[in-house]
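Engineer: Show me how the following folds:
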Amino acid sequence: MIQGPSDSPGVIDLLGLLAYAELGSFFRLADDAGLAPSLRSKGQLAALAAAEQAHYQTLRDRLEGLGVDPEEAMAPFVEPLDAWHSRTEPQSWLESLVKTYVGDGIAGDFYRKVAALADEETRDLVEGVLAETGRAEFVSETVRAAVDEDPKLAGRLSLWARRLVGEALSQAQAVAVARPDLAALLAKDPKASGDDGTGLGDLAAVSRMFASLTDRHSARLEAMGLSG
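Structural biologist: From the prediction side, this is the model:
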């Protein structure tokens, strides 16, 4: 597999995208902590928010180490990520938790797949930033307990999760296509690109990669006690 250098435009895009995503996750988890119904939940979500802020700082430091202005690296992704969050505004605390688990899970799968095609240092950095900090367990246990208490929630939350997946895939694909360097990084995988010299190989790689991102969706729904 051909790997991109750590300072390639595609890698800078990946780090900028992930940095802004981590910053957004910090604010959302902090908001969720404020709305949590118990002190235990407030404390757990506050700890998760702190972990996201630390991840954001790690990415900033890496970008600065590469001689890149972090704000400039993040700037192209502010509008598309903010648009995704505007379109998927939760209507309840539980919907917000499902969004965190499903939306961030799909995004994390995407970041890992792209990072696997970059240099080893970038791959290790992304894996470290995306390492589970207990969020999946907290969300799945909390949602499952709520569904056990009120089974009528299952149908509504399942539909919400399905909508989130569709919106996340659509938005992420649009971002990749709009950032040709990011799409080109994906096409470095000879198994995915199918490049035939027409210049369409990058888009084909993007499409095939996104088609594979739903692989873990059923497992996430099952963990929360929801149907597919």
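Engineer: switch to C-alpha atoms for all contacts and neighbour counts from now on
Structural biologist: OK.
Engineer: residue nearest the centroid of this protein?
Structural biologist: Centroid-nearest residue in the chain: Ala107, 2.3 Å away (criterion: C-alpha atoms, centre = their mean).
Engineer: element containing that residue?
Structural biologist: Element membership of Ala107 [criterion: DSSP states H and E] is helix 93-115.
Engineer: How about residues contacting that helix?
Structural biologist: Contact with helix 93-115 is made by 11, 14, 18, 32, 35-36, 89-90, 122-123, 126-127, 130, 135-136, 139-140, 143, 157, 160-161, 164-165, 168-169, 172, 185-186, 209-210, 213-214, 217, 220, as judged by C-alpha atoms under 8 Å, 6 or more residues apart in numbering.
Engineer: one more, for comparison:
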Amino acid sequence: MVRWFWQRKPQRRPLALRSRGDLGDATRVDFAELAPELSRFLGQAAYLQLGYFETLSRGIRGTPELSTKESLARAAGTALDKHRGIVALITERGEDPTELMLPFRENLDAFRRKTIGARPEETLLAVYLTSGMLDDFYLALASSYGETGERVAEILRVDGARPEIVPIIQSAIESDPEWRSLLSMWGRRLVGDTLLVCRGALRPEHLADADTRIEPVYTELMGAHARRMDAMGLAS
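Structural biologist: Just a heads-up that it's a prediction; the model follows:
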């Protein structure tokens, strides 16, 4: 996972991000105004990780290769650990994890269905790329929630997808050059739907002007996405 400046220990101040094409002054984005209430943040973050666990678990059942099963099991285990970690924080706050996650079930299940490819390799690429973008975005939001946000950030910083999934994708590319163009196109298609999930995580009353205000964050997310693609030899 790419380590951005906001992935260090969160501080109680607005994020400082460089605007597109600007190498000088920084554009400040105050997530305290855009971030949802803490319960909503935790509920959506928890359900996202549960969804990745489910997708990876299905991948385990669908592959005949034992080594691939082991890799996916480790990646799924990391997603489940993240889910459990966030659920534990919700429980500590005296809230019901199921109640907090339920409002996001329909939309996030629809998002997962859109990112399940026709082939297992496409689905694995989707898990790697979208979980990377969304973890990065939630790490940025976490800076708005004090000590609880710091604990969420520690949970999300664990990267279980890259070391397990990337070698599988690279092996597929090496076995048949046609995979490169197919997966490159698929990776580009994932960006729009993933950014919509990010947008939906913000306070509803601020959505009208949110896109303009957090454009620097979108730029950072897309830049990290491109670096993930490039590292696998895929065109972004």
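Engineer: TM-score, when you put one on top of the other?
Structural biologist: Once superposed, chain against chain, the TM-score is 0.81 (TM-score structural alignment, normalised by the length of the first structure); 207 aligned residues with a C-alpha RMSD of 2.5 Å.
Engineer: ok so, going back, mean deviation of the helix or strand following the helix holding Ala107 of the first structure from the second structure?
Structural biologist: Using DSSP H and E, the helix or strand that follows helix 93-115 of the first structure in sequence is helix 120-130. After superposition onto the second structure, helix 120-130 of the first structure sits on average 2.8 Å from its aligned residues (mean C-alpha distance after the TM-score superposition for the first structure).
Engineer: quick one: buried residues of helix 120-130 of the first structure?
Structural biologist: Residues of helix 120-130 of the first structure classed as buried by neighbour count (16 or more other C-alpha atoms under 10 Å): 122-123, 125-127, 129-130.
Engineer: and after it, which helix or strand comes next?
Structural biologist: Where DSSP H and E defines the elements, the next helix or strand beyond helix 120-130 of the first structure is helix 135-149.
Engineer: which helices and strands does that following helix pack with?
Structural biologist: The contact analysis (3 or more C-alpha pairs under 8 Å, 6 or more residues apart in numbering; DSSP states H and E) places helix 135-149 of the first structure against helix 93-115, helix 153-178, helix 217-223.
Engineer: With the second structure overlaid, how far apart is the last one on average?
Structural biologist: On the superposed models, the aligned residues of the second structure are on average 1.4 Å from helix 217-223 of the first structure, with distances taken as mean C-alpha distance after the TM-score superposition for the first structure.
Engineer: And Leu134 of the second structure, what's its match in the first structure?
Structural biologist: Alignment note (TM-score structural alignment): Leu134 of the second structure maps to Ala107 of the first structure.
Engineer: Check Trp186 of the second structure too.
Structural biologist: Match for Trp186 of the second structure (TM-score structural alignment): Trp160.
Engineer: The equivalent of Glu92 of the second structure over in the first structure: how many residues sit nearby?
Structural biologist: The equivalent of Glu92 of the second structure in the first structure is Gly65 (alignment by TM-score structural alignment). Residues lying near Gly65 of the first structure (other C-alpha atoms under 10 Å) number 11.
Engineer: One more: Arg208 of the first structure?
Structural biologist: Using other C-alpha under 10 Å, Arg208 of the first structure has 12 other residues around it.
Engineer: still on that earlier bit, export the helices and strands packed on helix 135-149 of the first structure as JSON lines, with columns for distance to Gly43 of the first structure.
Structural biologist: Below are these laid out as JSON lines (distance: least, C-alpha to C-alpha, whole Å):
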{"stretch": "helix 93-115", "distance to Gly43 of the first structure": "15"}
{"stretch": "helix 153-178", "distance to Gly43 of the first structure": "24"}
{"stretch": "helix 217-223", "distance to Gly43 of the first structure": "22"}
